[in-house]
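1. coords please:
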Amino acid sequence: MSETAVEISMFDRIGGEVAVDRLVEAFYDNMDSLPEARTIRAMHGPDLTEIRKVFKRYLTEWTGGPKLYSPEKGHPRLRQRHMPFPIDNAARDAWMACMTKALDETLGDTGERRELEFNIKKLADWMRNTA
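-> Sure, this is the predicted structure:
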């Protein structure tokens, strides 16, 4: 008899669509309210409605959920898509401050939260394009 391990996606482990929606909403609410996020907030338009939807689709797919982003937008090419915006250490740190607070607010102190934050930090580091 063969034993087969079933890999449960991060998407499912954190609570699926409801959790991703709450995380993204908290993230952009933090971007609107945290003083240290002023510079990255200024990189976005006044209305965050559409970017919230796009980020939810991206984060759903990135965490192993349904493919909602790539059928519409193609390969994420995140670094290329963000090249028009100067992303230095300060911008990365401001973005991570919004995300860390959102993770704290929505996922609490869990192993999944720590794993997700670790992977998001790697992604945020990779997005830097300015010294």
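
2. please make it C-alpha for all contacts and neighbour counts, starting now.
-> Fine.

3. how about residues contacting the one helix or strand residue 53 maps to?
-> In this assignment (DSSP states H and E), residue 53 forms part of helix 49-62. For helix 49-62, contacts defined as Cα atoms under 8 Å, 6 or more residues apart in numbering pick out 11, 16-17, 20-21, 24-25, 28, 66-70, 76.

4. okay if I get those as a markdown table plus secondary structure, distance to residue 88 and neighbour count?
-> Shown next, in a markdown table, are the contacts of helix 49-62 (DSSP: H, G, I helix; E, B strand; the rest coil; distance: Cα to Cα, whole Å; neighbours: other Cα atoms under 10 Å):
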| residue | secondary structure | distance to residue 88 | neighbour count |
| --- | --- | --- | --- |
| 11 | helix | 29 | 22 |
| 16 | helix | 31 | 17 |
| 17 | helix | 31 | 17 |
| 20 | helix | 26 | 24 |
| 21 | helix | 27 | 19 |
| 24 | helix | 22 | 22 |
| 25 | helix | 24 | 19 |
| 28 | helix | 20 | 21 |
| 66 | coil | 31 | 15 |
| 67 | coil | 30 | 14 |
| 68 | coil | 29 | 16 |
| 69 | coil | 26 | 20 |
| 70 | helix | 27 | 12 |
| 76 | coil | 20 | 12 |
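
5. second input sequence below; structure requested for side-by-side comparison:
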Amino acid sequence: MTTTKYGTIYEAIGGYDTVERLNIAFYNHVAQHPDLTPIFPKDLTETARIQLLFFVQFFGGPRLYEEERGHPMLRRRHLPFEITPTRRDAWLECLEDALIEVEIAEPYRTVIYERITLTANHMMNTQE
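-> Here you go, the predicted model:
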């Protein structure tokens, strides 16, 4: 994780409470996006809970995801889902909207978006 004068991105943006607000905003967008709803469950409660654990860890906070679920193995865990370039873009759009909605300040908004974009690109496993 990239460190800042505040330590980590997690600390710089406000810790758990901010990451939780970001995750809630993100899943509110995911739940309504027509390109994403086909690959997500109708009830996003558990999906969002797991994503929160991942975001906390990914941004440099406590390793909650690994404590509960082991190594992320993101690509492997996402192979059952058809992740196309369109779905990648939709997912990133939802994240960008959530970053703005929660008012994540620069340069952290850009750093988060760029790091997540690398991960999202890695998750693609199906062409259009």
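
6. whichever helix or strand comes after the helix holding residue 53 of structure 1 vs structure 2, average distance?
-> Next in sequence after helix 49-62 of structure 1, counting helices and strands by DSSP H and E, comes helix 70-73. Helix 70-73 of structure 1, aligned to structure 2 and superposed, deviates on average by 0.8 Å (mean Cα distance after the TM-score superposition for structure 1).

7. can you tell me what part of structure 2 helix 70-73 of structure 1 aligns to?
-> The counterpart of helix 70-73 of structure 1 in structure 2, using TM-score structural alignment, spans residues 66-69.

8. and for stretch 42-57 of structure 1?
-> With TM-score structural alignment as the criterion, stretch 42-57 of structure 1 aligns to 38-53.

9. end-to-end on that stretch?
-> Distance between the two ends of stretch 38-53 of structure 2: 23 Å, counting by Cα to Cα, to the nearest Å.

10. next one: stretch 30-48 of structure 1
-> OK, stretch 30-48 of structure 1 end separation, Cα to Cα: 12 Å.

11. off-centre distance for it?
-> 15 Å (Cα atoms, centre = their mean, to the nearest Å).

12. now do stretch 17-31 of structure 1
-> Averaging C-alpha positions (Cα atoms, centre = their mean) puts stretch 17-31 of structure 1 9 Å from its chain's average.

13. what about it, how far off from structure 2?
-> Compared with structure 2, stretch 17-31 of structure 1 is 0.6 Å away on average (mean Cα distance after the TM-score superposition for structure 1).

14. could you do stretch 116-125 of structure 1 as well?
-> Averaged out, stretch 116-125 of structure 1 is 0.8 Å away (mean Cα distance after the TM-score superposition for structure 1).

15. report the buried residues of the helix holding residue 53 of structure 1.
-> 52, 54-62 (16 or more other Cα atoms under 10 Å).

16. save those residues as CSV, and put in distance to residue 83 of structure 1 too.
-> Compiled in CSV, the buried residues of helix 49-62 of structure 1 are given as follows (distance: Cα to Cα, whole Å):
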residue, distance to residue 83 of structure 1
52, 20
54, 18
55, 17
56, 21
57, 21
58, 18
59, 20
60, 23
61, 22
62, 20
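
17. got the end-to-end distance for stretch 50-64 of structure 2?
-> 9 Å.

18. where exactly do the helices run in structure 2?
-> 9-13, 15-30, 45-58, 64-69, 74-78, 85-101, 108-123 (DSSP state H).

19. closest to residue 3 of structure 2 out of these?
-> helix 9-13 (6.5 Å; Cα to Cα).

20. the closest one vs structure 1, average distance?
-> Mean deviation of helix 9-13 of structure 2 relative to structure 1 after superposition (mean Cα distance after the TM-score superposition for structure 1): 0.7 Å.

21. residue 34 of structure 2: how many residues sit nearby?
-> 11 (other Cα atoms under 10 Å).
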